[in-house]
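Chemist: based on what follows, work out the 3D shape:
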Amino acid sequence: MDDKKDLTLCPVATTVGLIGNKWKLLILRELLTGTKRFGELRNGITGISQKVLTQNLRSMEEDGIIERKIYAEVPPRVEYYLSDLGNTLRPIMNVMEEWGLDYLDRVSDDSKK
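Modeler: Presented below is the predicted three-dimensional model:
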C-alpha cells in the first residue's frame, strides 16, 4: 500500500488494499510456484508492461509480501520470491483458484443447457 496509515480497521479492506489489484494477484500466482526473475514474471503474466510490473513488485516488496535477491554479477541478476509473510497468502490464493474452477464449471454447465 502507498502508506501504512491507509490501513483500515477492516481486515478485508486491508487485504484488498495489499493484494487487490489484478497484477498483484497474478504476480502472487507466479511466485507461488517458486522464485522467478523479472523476465520470467513478465512472460508469465500476459499483458503486463515492464513499468507496471516494476511498480507492483516495488509495492509488494515495501509491504513485505515479496523479497528480492540481487546477485553481484554482470549483467546483474535479480530474483523475486515470496517472503514468509507472503507465503501466508497461499491458502487465500488456493481458495480463489478452487472458486474460479468451480465458477468456470458452473458457467460451462449452464451454457450446455
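Chemist: please make it C-alpha for all contacts and neighbour counts, starting now.
Modeler: Noted.
Chemist: give me the secondary structure label for the residue nearest the centre of the chain.
Modeler: Nearest to the geometric centre of the chain sits residue 28, at 2.5 Å (CA atoms, centre = their mean). Of the three states, residue 28 takes helix under DSSP: H, G, I helix; E, B strand; the rest coil.
Chemist: do you know how far it is from residue 88?
Modeler: Distance, residue 28 to residue 88, using CA to CA, to the nearest Å: 11 Å.
Chemist: shared neighbours, these two?
Modeler: By CA atoms under 8 Å, 6 or more residues apart in numbering, residue 28 and residue 88 have no common neighbours.
Chemist: count the neighbours of residue 60 for me.
Modeler: When neighbours are defined as other CA atoms under 10 Å, residue 60 has 21 of them.
Chemist: not counting its neighbours along the chain, what's nearest it?
Modeler: Closest residue to residue 60 apart from its sequence neighbours, by CA to CA, 6 or more residues apart in numbering: residue 66 at 5.8 Å.
Chemist: contact partners for that neighbour?
Modeler: 57, 60, 80, 81, 82, 83, 86.
Chemist: another for comparison:
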Amino acid sequence: MMEDNNELFGKCPYFTAQKVFSGKWSILIIYHLSEGTLRYGELQRKMDNITQATLTKQLRMLEDYGLVSRKIYSEIPPKVEYSLTELGVDFIPVLEQFKVWGDKYIETINTKSHN
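Modeler: You can find the predicted model right below:
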C-alpha cells in the first residue's frame, strides 16, 4: 500500500526534494540568488517573464522551506533583499550538476535535430 503523500515529506528524499522544488521558477530563483543577494526588483528583472504575484508566491514558498532568506530594511520606500540560507547554499552543487546535465541534453537534442 502506498504511503499518504504527506507522510512521505521529510522521510523520502526524492519526494521531499520534488516537493521543495515543485514551483515552476524555484530552480531559476535559486540560481540567480546563488550569484549573490538581490533586491526584489533586481530578481524580477533577471527572471524576465515572471509576474510579480508568481515571484512573490515562489519566494514565500522557498522561504517557508528554509532555502531563501528575506531581509526587510525599515526605510521609505521599504527595501527588501533576498539571499540563500545555508540550506539554499547547500543546493548549489546540485544546481551545478543540473547545468552539466542540461548542457549535455541541449547538445544531444541539437545534434539529433541537425541529422
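Chemist: now do the strands in the first structure.
Modeler: Ranges of strands in the first structure, per DSSP state E, are 36-37, 66-71, 77-82.
Chemist: give the buried residues for the second one.
Modeler: Spelled out, it's strand 66-71 of the first structure. If you call a residue buried by 16 or more other CA atoms under 10 Å, then strand 66-71 of the first structure has these buried ones: 66, 67, 68.
Chemist: how far away is the first one from residue 57 of the first structure?
Modeler: Going back to what we said before, that points to residue 66 of the first structure. Applying CA to CA, the value for residue 66 of the first structure to residue 57 of the first structure is 8 Å.
Chemist: stretch 31-42 of the first structure maps to which residues in the second structure?
Modeler: The aligned range for stretch 31-42 of the first structure in the second structure is 33-44, by TM-score structural alignment.
Chemist: same question for the matching stretch: list its buried residues.
Modeler: Buried residues in stretch 33-44 of the second structure, counted by 16+ other CA under 10 Å: 33, 34, 37, 38, 39, 40, 43, 44.
Chemist: can you lay out the strands of the first structure as a markdown table showing distance to residue 49 of the first structure?
Modeler: What follows is the strands of the first structure, written out as a markdown table (distance: least, CA to CA, whole Å):
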| stretch | distance to residue 49 of the first structure |
| --- | --- |
| strand 36-37 | 15 |
| strand 66-71 | 19 |
| strand 77-82 | 17 |
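Chemist: so which of these comes closest to residue 5 of the first structure?
Modeler: strand 66-71 (20.2 Å; CA to CA).
Chemist: could you tell me where the closest one falls in the second structure?
Modeler: The aligned range for strand 66-71 of the first structure is 68-73, by TM-score structural alignment.
Chemist: give me the mean distance between that stretch and the first structure.
Modeler: Once the two models are superposed, stretch 68-73 of the second structure sits on average 0.9 Å from its counterpart in the first structure (mean CA distance after the TM-score superposition for the first structure).
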